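> My questions are about this predicted structure, shown below with the sequence.
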Amino acid sequence: MKDIEIAQQSEMLPIVEIAKKAGLSEDEIEQYGPYKAKIGLPLSARPKTKQKLILVTAVNPTPAGEGKSTVTVGLGDALNLSGQKAMIALREPSLGPVMGMKGGATGGGYSQVVPMEDINLHFTGDMHALTTANNTLAALIDNHIYQGNKLGIDQRRVIWKRVLDINDRALRHVVIGIGGITQGIPREDGFDITVASEMMAILCLATDIADLKRRLGKIVIGYTFEKEPVTVDQLGVTGALALLLKDALKPNLVQTLAHTPAIIHGGPFANIAHGCNSVLATKTALQLADYTVTEAGFGADLGAEKFLDIKAPQLGKYPDTIVIVATVRALKMNGGVAKNELDHEDLVALENGFANLARHIKSMKRYNIPVVVAINRFMADTEAELTKLVELCAEIDTKAVVADVWAKGGTGALDLAQTVIKTCDKDVAPVELYAKEDLLEDKIKTIVTEIYGGKDVEFSPKALRQLQEFKTFGWDKLPVCMAKTQYSLSDDPKKLGAPTDFTIHVREFVPKLGAGFIVALTGNVLTMPGLPKVPAAMGMNLADDGTIIGLY
C-alpha cells in the first residue's frame, strides 16, 4: 500500500484533542480546519518537563532511501507507547521536491504525520507568506532605485534575490526592468527557492516578534556605489515585512497516525540553507513534552552540523542523544552496488559502504554527545546483513538498533526508544566544534577536516576578496552555513562512501546578517534546483470527488 493510501485510510483525532494531549488549552491554539492549528505564543507558565532532546540525522542520502523522517515519527510514537510523554518537531515540506524528485517530508508507511496531503501542499500558508515577504522586499528595493535611489544603491551590487517555492531552473539568472523607461531600472537578478532564502532562516531562528523584527532589519540587501552595505532598516520597511510574517511565525500543530502531537514549522534545505525546523517549534515541544524528537535535513555532515553549530546556540540547548539513521541499502550503494542490484544480499559491499556511516558517527561524537544508530529496515534486508551492520557499529563502540517503523509504526521502534531513553539519562557536556571568535576561513577549515574528513579548502578569487570585505565590515567571525552537495562528504556528488584527502572549493559567500551567519557556496551547488526529466507532478491527479492521487 502506498503512503498516501495509508494516510487517507487513517482516522485522525480533532486537533483540539491533540492539543489537549500535548498540554495545550483550546485558547492556546488557532484552528486551521479540524486537523491543523497554529500554537499561540508565548505559552503560559506550566510545570517544567524533563526537556530531553533527541536529534535524528542520517548518512548521506542515496536513491536507495534512508527514511530519516519516517524513523523520527516512529521513534516519537514508540516513546509514547513506552509510557513517556513525547512530541515530534519536523520541518515543513517544500513544493520544489514534492513536485520534483525527492518527495515529501511527512514520513512513510505507518510512521507518518497527517494530514499528509495538506502538509505536503499548502499547509497553513507559511511558505506563501515567506515567498510574499521576500518578494515584497525585492519590489521595494527596485522601487527605491527607480524613485530616485536616495540610499545610493548600486543596482549592479544588489544581492537580494527573488524566490519561488518550486524548482524552476529558467529563473536562476534573469534580467529585470526591461521594456522602457517606465518599467524600472534594468539589472541582472535571479531566483532562489523559498526554502533557501534568508527569510526562511530568519523565521526558523527568531525567538519572538521583537527578535524577528531585529533580524529583518539587519538583512543586507546590497551595496552602495561606495561599496558600503545597505540594510532593510535603512530602506525603512522592517515593519511591513514583519506584518507579512506575523502568522507564519507561529508553529503548526498536527498529529502522527498514532496521534502523537507533532509540530511542523519552517523548512530550510540543509544543502543550501541551515536545514532545521524553527527554534520556536523545538522550544515549544520542549516546554510541553519530556522527550522531543526532531530532525535535521540530509546527512549528518549538513543538517546535523548546522543544528549543532547554528541552531543549538540559538535554542540554548544541545541534543541529549543523536540518532543516525542508516539503511543496509544505502550503505551497499555507498559500497558500489547499483540501485537495481540492492535487493540481493552483499555483505562485502555493506562492509565497504559502512565507511560512510562510520565517518558520520565519528563526526557526531566529536561534539561529546551520545550517538545511537537506527537501522531502518527494508523488506529485502536479510538477517545476515542486519546482524553484520549491528556488529560493524559495535566494533567502533556504537549501539545500533534495528527499527521496522515503515511496516509497524511505533511498535517497530520500541527497542530503539528504550536505547534512546537510557542514553538521554547520561550526563554530557557538549563540546563546540569551533570557537565563536575563530575567523570565518578557520571555521570552514575545521568543518571540512573534522566533519567531512577532507584535507583542505580552496577559495576562489571572488571568495578571497569577500573575506577581506567581511573583515572590514566586522562579519569575519560569524558562524558559517556551508552550501554543499548532499550526496557526498566532498563537494563532488559522485564521490560516495568516505573519501579522504579531498579539497572543498568555496566559490562565493553570501552574507545573511539577519539570519546571523555567512553562507559559503561550494562546488556546483545550486540555490534554485531544477526539475527532473519526469517530475513527480506528472503522476499526480485530483479525482472528481476531491481525492488526491499520486502524492507518494
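Received the coordinates, thanks.

> hey, let's count contacts and neighbours off CA atoms from now on
Noted.

> Give me the residues contacting stretch 212-220.
Residues from elsewhere that reach stretch 212-220 (Cα atoms under 8 Å, 6 or more residues apart in numbering): 159-160, 199, 202-203, 206, 229-234, 238-239, 241-242, 511-516.

> just the buried members of these?
Buried by 16 or more other Cα atoms under 10 Å: 159-160, 199, 202-203, 206, 229-233, 238, 241-242, 511-516, out of the contacts of stretch 212-220.

> mind listing which of those are in strands?
Judged by DSSP state E, strands contain the following of the buried ones among the contacts of stretch 212-220: 229-231, 511-512.

> Out of those, which comes closest to residue 75?
For those, the residue nearest residue 75 by Cα to Cα is residue 512; the value is 34.3 Å.

> Wait, that closest one touches residue 519, no?
Yes. Counting by Cα atoms under 8 Å, residue 512 touches residue 519, with 7.1 Å between them.

> what about versus this one:
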Amino acid sequence: ITTAHNLIAAMIDNSLQQGNELNLDPRRIVWRRVMDLNERALRSIILGLGGKANGVPRESGFDITVASEIMAILCLSTDLMDLKERIRKIVIGYTYDGKAVTAGDIGAAGSAAVLLKDAVKPNLVQTLEGVPAFIHGGPFANIAHGCNSLQATRLGLKLSDYFVTEAGFGADLGAEKFLDIKCRLGGLTPSAVVIVATVRALKMHGGRKKTELAQEDLAALEKGMTNLEKHIENIASFGLPAVVAINRFPTDTEAELALVEEKCSRLGASVALSEVWEKGGDGGLDLGRKVMEACGKRSSFRFLYEPSLSPKEKIGKIAREIYGAAGVTYTDQAEKDLAQIHELGKDDLLV
C-alpha cells in the first residue's frame, strides 16, 4: 500500500517535471506521500529541491500509511478490477482553473493496481488455539471507516457459521461507519453487535483518576455508565441486538460487575464476562453463548441516513443521533470543502 500510494505521488511530480500537460496547480496538489511510521518532522516539507533535474519545488508532506486513501478503498473493494477503478477516480489535485485531476488522468491506476495484486487478497492466520482469522487492512476510523476488508468479511461468512469482525473506535465512530458504510456498500446485514467495555474505563468516565481505578467505587462507576448506555442506545438505533462484553480485570469487584449488568439489562443488552486474556478460549464461552443467543433474536437492521441527503444533513444526523450533539457549527474551511464537494457532484457520498 505504501509503494502504490507513493507511485502515484511520484507520477504526479513527474507530470509536473515533464511539462505539466494536465495544467496541475502545484499549490493545489492534495496527494501527499506516506510511510509506515510516525515521523512528525516529515509532516510538512518542501520537495523537489536541488535544481532542475530534481523536479519542481513545492510544499507537501508525509502521512502514515494507514491514513492512505489506498488503504481505505482497498478495504472496500470487491476485487482487483474494482480496486483499479476506485484508484482511477482518486482526486489528486486541481488545475489552475479549479478542475479536478485524478489518478486516472496521470495514468497511475493500472500500475498501482498491479502493485496491489497480492495485497488485495485476505491474509489467513490463526489464534494460539488454532481458530482461523483474517488480518487484512487497517484504515483509521477517525479519517476513514475503521474496518477490515470487505473481501475478508465476505470470505469469512462463506467459511463459518458465525463470523466476528471488528469496527474500531467504539460504537459511536467505528460501528457507525461499519454499519452505514461497509454494510451498505457490501450488502451485509449483521445479526448482533458486541460492545466491549471495562469497569476501569467506566470509572474513569465517572471521574476517577487512573491511579485510583483499583479501588471499588460504585458512585463513579454509575456516573461513567452513561457512556456505555449511549453506546447501547446507538446500536439499538440501528435495530440490532447488543451484547456487552466486560473485559474483566483482577481489581473488578462483584458489586461493580453486578451494577454494570443491571444497568445494561435495563436497556435490553445482555452482559457477559470476557476472561480470555487469563483463560484463553475457556474464558469466552459465556460470551460466545450469549452472542449466539443474540444472533437468534429478531432484528430490524436499518441505516442511519440515506445517501441522497445533503452532506450537511448526513453530518447533522450523525452528530445529533450518535454523538448527542445539539447541532453542528462549520468553520470557513469546512464550508469551502463542502462547496468543492458539491461542485464535483459528490454530495451523495457516504460520510
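Looks like it arrived, so ask away. As the structure is a computational prediction, the values presented were derived from the model and not from experiment.

> Need the TM-score from the superposition.
In this superposition the chains share a TM-score of 0.98, using TM-score structural alignment, normalised by the length of the second structure; 351 aligned residues with a Cα RMSD of 1.0 Å.

> Identify each of the strands in the stretch 201-350 of the second structure and give its residue range.
242-247, 270-274 (DSSP state E, counting those that start in this stretch).

> do the same with the stretch 151-300 of the first structure
Assigned by DSSP E, counting those that start in this stretch, the stretch 151-300 of the first structure shows strands spanning 153-158, 162-164, 174-176, 187-189, 191-193, 220-224, 229-231, 252-256, 261-264, 291-295.

> Generate CSV for these, with distance to residue 80 of the first structure as supplementary columns.
Shown next, in CSV, are the strands of the stretch 151-300 of the first structure (distance: least, Cα to Cα, whole Å):
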stretch, distance to residue 80 of the first structure
strand 153-158, 50
strand 162-164, 38
strand 174-176, 50
strand 187-189, 49
strand 191-193, 36
strand 220-224, 44
strand 229-231, 46
strand 252-256, 11
strand 261-264, 10
strand 291-295, 9
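
> Ok, which of the ones you listed comes nearest residue 271 of the first structure?
Residue 271 of the first structure lies closest to strand 191-193 among the strands of the stretch 151-300 of the first structure, at 12.2 Å (Cα to Cα).

> Mean deviation, the closest one versus the second structure?
When the second structure is overlaid, strand 191-193 of the first structure sits 1.1 Å from its aligned residues on average, using mean Cα distance after the TM-score superposition for the first structure.

> against the second structure, where does that strand fall?
Here strand 191-193 of the first structure aligns to the second structure at residues 62-64, judged by TM-score structural alignment.

> Would you mind pulling the contact partners of the matching stretch?
With Cα under 8 Å, 6+ apart, stretch 62-64 of the second structure has contacts from 32-38, 42-44.

> So what's the gap between that stretch and the chain middle?
17 Å (Cα atoms, centre = their mean, to the nearest Å).

> And stretch 322-329 of the first structure, by the same measure?
17 Å.

> Find me the equivalent region of it in the second structure.
The counterpart of stretch 322-329 of the first structure in the second structure, using TM-score structural alignment, spans residues 193-200.

> go on, stretch 76-90 of the first structure?
Under the criterion TM-score structural alignment, stretch 76-90 of the first structure matches nothing in the second structure.

> same for the longest helix belonging to the second structure, what does it pack against?
Assignment by DSSP state H gives helix 218-237 as the longest helix of the second structure. Secondary-structure packing of helix 218-237 of the second structure (3 or more Cα pairs under 8 Å, 6 or more residues apart in numbering; DSSP states H and E): strand 193-197, helix 199-205, strand 242-247, helix 254-266.

> one more time with 7 Å, if that's ok
Applying 3 or more Cα pairs under 7 Å, 6 or more residues apart in numbering; DSSP states H and E, one finds that helix 218-237 of the second structure contacts helix 199-205.
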